[in-house]
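J.: Got a predicted structure here, sequence first:
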Amino acid sequence: MPNPTRQQIIDAHNALASLVCVVLSNTSDPDEKDWIRTIARALTAALPPKPQSTMAEIEWEDDKHYLAEAEHGAYSGVVMLSKNALSGTVRVLAKIGDINDVRAVEAVELTPTGKRYTLTEVQE
């Protein structure tokens, strides 16, 4: 498999994890369990790294995702604003050149970074 797709990589990691669970549940020998875990680590290391989840795989939660940062291929870092329940697109604030613009992008194109922003009132 020279160029596996993102989904094939995820499926391979999930299949390996399921297989390890089944094999571990069928033995009570501690030495055998250690051996199984060692083999599982070696097989996991041979797989391509598991890709990070995209917003298509994550259920939108306003408290968690409103004003959260995500990576997007075309716009680099964007700030997520809302998700359209009908189309599944996510409205984001993106910096395009010197202009900040609100765009609707496909959820599958967004990978959350874990950063969040908050609005604060400034007294002048």
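T.: Alright, I've got the coordinates. Numbers count the residues shown, from 1 in each chain.

J.: alpha carbons only for contacts and neighbour counts from here, please
T.: Noted.

J.: Can you list the neighbours in contact with stretch 39-48?
T.: Ile9, Ala12, His13, Leu16, Val20 (C-alpha atoms under 8 Å, 6 or more residues apart in numbering).

J.: here comes the other one, which I'd like you to weigh against the first:
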Amino acid sequence: MPELTRQEIIDAYDAVDELHNAACALNWGSLHDREDDWANTVIKALPPKPTPTLEEIAWYDHMHFLAEAEDEDGKKYIMISPQEDGIRCISNGKKFPETDPIPRKGLTPTGKKYKLAEIQDDE
């Protein structure tokens, strides 16, 4: 089987959704209850649907500021702000160094969020 690109996989999932919706709208009588089974059969044969990257997601401060993202190599970052040439992040390591903007297409949100907390001098 040929290696599918990320976009081809996304397009295949979209096509299954569209075909399923069209079949449901036709209301084929005795076949009506089978649309979900057909869609699920096709989806089982597809690779997992890729998680959207920051290129495909609009930036919202309340969702993305101090949220974790992962690059294509699996390295984790904490997102700070959008820039024209990518997302400004800090590395999710011991010293949290600031990075140059990372291209949006290379970052996938992990769902993990951080929050700022004041630390007292005696801590």
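T.: Received the coordinates, thanks. Nothing here was measured: the structure is a model prediction, and the numbers come from that model.

J.: Can you give me the TM-score here?
T.: Scored against TM-score structural alignment, normalised by the length of the second structure, the superposed chains reach a TM-score of 0.88; 120 aligned residues with a C-alpha RMSD of 1.8 Å.

J.: sorry, back to before: show me the two of the contacts of stretch 39-48 of the first structure that sit farthest apart.
T.: Farthest-apart pair in the contacts of stretch 39-48 of the first structure is Ile9 and Val20; separation 16.7 Å (C-alpha to C-alpha).

J.: ok so, going back, now the contacts of stretch 39-48 of the first structure: which count as buried?
T.: Among those, those scoring as buried are Ile9, Ala12, His13, Val20 (criterion: 16 or more other C-alpha atoms under 10 Å).

J.: tell me the contacts of the second one?
T.: In other words, Ala12 of the first structure. Taking C-alpha under 8 Å, 6+ apart as the test, what Ala12 of the first structure contacts is Leu47.

J.: That one maps to what in the second structure?
T.: Alignment note (TM-score structural alignment): Ala12 of the first structure maps to Ala12 of the second structure.

J.: Relative to Tyr77 of the second structure, how far out is that match?
T.: Distance of Ala12 of the second structure to Tyr77 of the second structure, given as C-alpha to C-alpha, to the nearest Å: 30 Å.

J.: sorry, back to before: among the contacts of stretch 39-48 of the first structure, which are located in strands?
T.: Among the contacts of stretch 39-48 of the first structure, no member falls in strands (criterion: DSSP state E).

J.: quick check, nearest of those to Asp34 of the first structure?
T.: Nearest member of the contacts of stretch 39-48 of the first structure to Asp34 of the first structure, counting by C-alpha to C-alpha, is Val20, at 11.5 Å.
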